[in-house]
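Provided below are the primary sequence and the corresponding predicted coordinates.
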Amino acid sequence: MERADTTYVVPPVVRAISLLRHVAAGNRCRNTSHTAKALGINRTTLIRLLATLEAEGIIEQIDEGGGYRLGTGLIALASEALNERSILQVARPFLKRLVDSLNLSAHLGVLEGREIVYLARETPNSHLASTVREGTRLPAHATTIGRILLAELPMASLRSLYAGQTLESFTSKTRTTLAGLEKQLHADRARGMSWSVANFEPEIGSAAVAVHDHQARAVGAINVTGHASIFADDSPHTERIERELKAAARAMSEALGYRGWSADQL
């Protein structure tokens, strides 16, 4: 749908939303005259808005004259909205845009134990298009989606996950010891993404960034894949791949309700 024409904007609704944002910012509206002045609305209108929003459960009064705070009705609405925006639903248009922009295959995957599961893919019209299908499982330690999601785990959880496990080698660049994997994940975490030049498959390169939800959990990751030469250090494409992949993951995370970006990530 196209964004609504401002000709059809309803001023009372705009005022109600402004009031909700005011309350959400921590303003309790104890002094209605001051609140009306801050919002630029009539005091009588403010009182009616407060009464209506309270009646609908969107805001609620705090005991002993403490003013107002957001109510459970609004929290329930927000929860329903977030439930409707599952990571799979949100991901597909972003994957499609990455394919159109970079002419690389793009995937969404989630972590399950020591494996990743691919949930979605988009591919370019190219003989180098990915053959990975939805539902494919691959070892997390050897793949970019797996690595960036493992990098989100606490160190104790990571060591428990791989305690006594053999890390299979797929190419000469695959980390096959827990110490080696930890070092790689530390670098991935510092960069904010994982990068591979034939770490899993010969002649295939890849890069992945985690996607976070409204509770700041890494609920999945997206990646792009193509010929290893495109991802090589001397490739003219690496900067653009990193920039666009991070931007897509950030936009996906925001669509899922995430607001936890630090200043250096924006």
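It's in. Fair warning: this is a prediction, and the values are worked out from it, not measured in the lab.

all contacts plus neighbour counts: C-alpha atoms, from now on.
Noted.

Could you find the closest non-adjacent residue to residue 85?
Once flanking residues are discounted, residue 85 sits nearest to residue 256: 6.4 Å by C-alpha to C-alpha, 6 or more residues apart in numbering.

The nearest residue to residue 103 once chain neighbours are set aside and residue 43: what is the separation?
Take residue 103 and drop its neighbours on the chain: the residue closest to it by C-alpha to C-alpha, 6+ apart is residue 124, 5.6 Å away. Applying C-alpha to C-alpha, to the nearest Å, the value for residue 124 to residue 43 is 58 Å.

got another, please set it beside the one above:
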Amino acid sequence: MKEQDSPAKGKPDYIVPGLLRGLSILGLFGYRRPTMRLADIARELNLPRATAFRLVYTLEQEGYLLRIKESGAYSLGPLVLTLGFDYLHSQELVQIAGPLLDGLRDRTGASTHLAVLDRFDVLYIYRAASHERLSSNRHVGSRLPAHVNSIGRAILLAFSDEELNDMYSGVDLRVEGHDEPRDLEVLKRYVAEERERGYVAGSFVPGIAHVAAPVRDASGRAVAGVNVSDYESLPCMQDMHGVLKDEVLATSAEISSRLGHSGHTLRATPPESKRS
């Protein structure tokens, strides 16, 4: 491609304001704010209400936003999810981990999951649902704060205290429905204990048990995490720190090996910017 035909990153002349505003609207939605009203969108982006309406209406008509009739608020539409899932499912990580997580599910009888770190959240990109009548309801596309999630904490095992300081300093760690960790020092203490053990196990949600471990790539970075997560009444959950832990660690090690990991010490890559 000739130089004059290539996009010039950062040059204002090449930026389409309408497209940028539309993308900014989609970026407002997330785990902590799944719905928004038109007035809130206009205020957040400092847009005239009429401009916000036209942008939101266009996104709604194209399937990127969905209007909730009862409240008049908006949520992300099915097209956003479809595009995201198609991308995720085409990636090497899911292709490698999927069959292994299916096998882990079949051996344990519990649901298994794969998730990646996305700034301060974990994003679930694969789920092998339990064949049992009772099953975890964590679906692909779900997002949860990493520090109160088993897979998130498994990924954080690769962070040093200094990296945890850089990532979470000044960030409010309080999450509704979770008593701990509520501050950085408590989080570092939890991570230190779990790092020593090499895996994460316990109950982050009442009635649900988890065992999680990190997944590492060829460079040794923690690029994802896997877990077994399901009702604590399932038989496999009665030996979380024994057989089940061994199964999860073996599966994470096999995925890591297929990604080129040789067994050297892993490190994670902290997010580039703090959550506001």
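Ah, there it is. If you're wondering where the values come from, they're calculated on a predicted model, not measured in any experiment.

After superposition, what's the TM-score here?
After superposition, the two chains reach a TM-score of 0.61 (TM-score structural alignment, normalised by the length of structure 1), with 176 aligned residues with a C-alpha RMSD of 2.3 Å.

Checking the residue nearest to residue 103 of structure 1 next. Helix, strand or coil?
Classification of residue 124 of structure 1 by DSSP: H, G, I helix; E, B strand; the rest coil places it in coil.

Surely it and residue 104 touch.
Yes. Counting by C-alpha atoms under 8 Å, residue 104 is a contact partner of residue 124 of structure 1 at 6.2 Å.

so where does the residue of structure 1 most remote from its centre fall, helix or strand?
Distance from the centre of structure 1 peaks at residue 44, with 41.4 Å (C-alpha atoms, centre = their mean). Under the criterion of DSSP states H and E, residue 44 of structure 1 resides in helix 43-55.

again, but for residue 88 of structure 1
helix 87-102.

tell me, the helix or strand just after that helix lands on which residues of structure 2?
For helix 87-102 of structure 1, the succeeding helix or strand toward the C-terminus, using DSSP H and E, is strand 105-112. The aligned range for strand 105-112 of structure 1 in structure 2 is 111-118, by TM-score structural alignment.

Show residues contacting that stretch.
94, 97, 101-102, 104-105, 122-130, 135-136, 146, 151-152, 155, 223-230, 271 (C-alpha atoms under 8 Å, 6 or more residues apart in numbering).

In PyMOL, select just the buried ones from the residues you listed.
This is how PyMOL selects the buried members of the contacts of stretch 111-118 of structure 2, with burial counted by 16 or more other C-alpha atoms under 10 Å:
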select buried, resi 94+97+101+102+104+105+122+123+124+125+126+127+128+129+130+135+136+146+151+152+155+223+224+225+226+227+228+229+230
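
Now go through the contacts of stretch 111-118 of structure 2 and say which are in helices.
94, 97, 101-102, 104-105, 151-152, 155 (DSSP state H).

After alignment, which residue of structure 2 pairs with residue 218 of structure 1?
That one, residue 218 of structure 1, aligns with residue 222 by TM-score structural alignment.

circling back: the helix holding residue 88 of structure 1 to strand 105-112, inter-axis angle?
Interaxial angle of helix 87-102 of structure 1 relative to strand 105-112 (axes from the mean of the first three to the mean of the last three C-alpha atoms, to 10 degrees): 150 degrees.

Packing partners of helix 87-102 of structure 1?
strand 105-112, strand 115-122, strand 218-227, helix 238-255 (3 or more C-alpha pairs under 8 Å, 6 or more residues apart in numbering; DSSP states H and E).

Give me the contacts around the second one.
The set of residues external to strand 115-122 of structure 1 that reach it, using C-alpha under 8 Å, 6+ apart, is 88, 92, 95-96, 99, 105-111, 132-140, 145-146.

The longest one now?
If you take C-alpha under 8 Å, 6+ apart as the criterion, helix 238-255 of structure 1 is touched by 85, 90-91, 94, 98, 102, 193, 207-214, 221-224, 230-232.

6 Å instead, please
The contact list for helix 238-255 of structure 1 (C-alpha atoms under 6 Å, 6 or more residues apart in numbering) reads 211-213, 231.

The closest residue in space to residue 151 of structure 1 that isn't next to it in sequence - how many residues pack around it?
Excluding its sequence neighbours, the residue lying closest to residue 151 of structure 1 (C-alpha to C-alpha, 6+ apart) is residue 185, at 5.1 Å. Number of residues near residue 185 of structure 1 (other C-alpha atoms under 10 Å) recorded here: 22.

Residue 185 of structure 1 matches what in structure 2?
So residue 185 of structure 1 corresponds to residue 191, using TM-score structural alignment.

three-state assignment of that match?
Quick answer, by three-state DSSP: residue 191 of structure 2 is helix.

So which residue is dead centre in structure 1?
Centre-nearest of structure 1 using C-alpha atoms, centre = their mean is residue 253, 2.0 Å out.

counterpart of that one in structure 2?
By TM-score structural alignment, residue 253 of structure 1 lines up with residue 256.

before we move on, what about residue 35 of structure 1?
Counting by TM-score structural alignment, residue 35 of structure 1 has no partner.

and residue 35 of structure 1, what element?
helix 32-39.

What residue, apart from its backbone neighbours, is nearest residue 183 of structure 2 spatially?
Residue 183 of structure 2's closest residue in space is residue 173 (C-alpha to C-alpha, 6+ apart), at 5.7 Å.

Just give me the match in structure 1 for the one you found.
So residue 173 of structure 2 corresponds to residue 167, using TM-score structural alignment.

Helix, strand, or coil at that match?
Residue 167 of structure 1 ends up coil, using three-state DSSP.

what's the answer for the one 5 residues further on, then?
Taken by three-state DSSP, the conformation at residue 172 of structure 1 corresponds to coil.

For it, the count of nearby residues, please.
Residue 172 of structure 1 has 12 nearby residues by other C-alpha under 10 Å.

and it, how far is that from residue 48 of structure 1?
From residue 172 of structure 1 to residue 48 of structure 1 the distance is 70 Å (C-alpha to C-alpha).

try residue 96 of structure 1
Residue 96 of structure 1 is 46 Å from residue 48 of structure 1, by C-alpha to C-alpha.

Same question for residue 104 of structure 1.
Residue 104 of structure 1 is 55 Å from residue 48 of structure 1, by C-alpha to C-alpha.

Those two: which has the busier surroundings?
More crowded of residue 104 of structure 1 and residue 48, by other C-alpha under 10 Å: residue 104, with 27 against 12.

Format the contacts of helix 238-255 of structure 1 as a markdown table; extra columns: secondary structure, neighbour count and distance to residue 160 of structure 1.
Shown next, in a markdown table, are the contacts of helix 238-255 of structure 1 (DSSP: H, G, I helix; E, B strand; the rest coil; neighbours: other C-alpha atoms under 10 Å; distance: C-alpha to C-alpha, whole Å):
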| residue | secondary structure | neighbour count | distance to residue 160 of structure 1 |
| --- | --- | --- | --- |
| 211 | strand | 29 | 23 |
| 212 | strand | 24 | 23 |
| 213 | coil | 21 | 25 |
| 231 | helix | 24 | 32 |
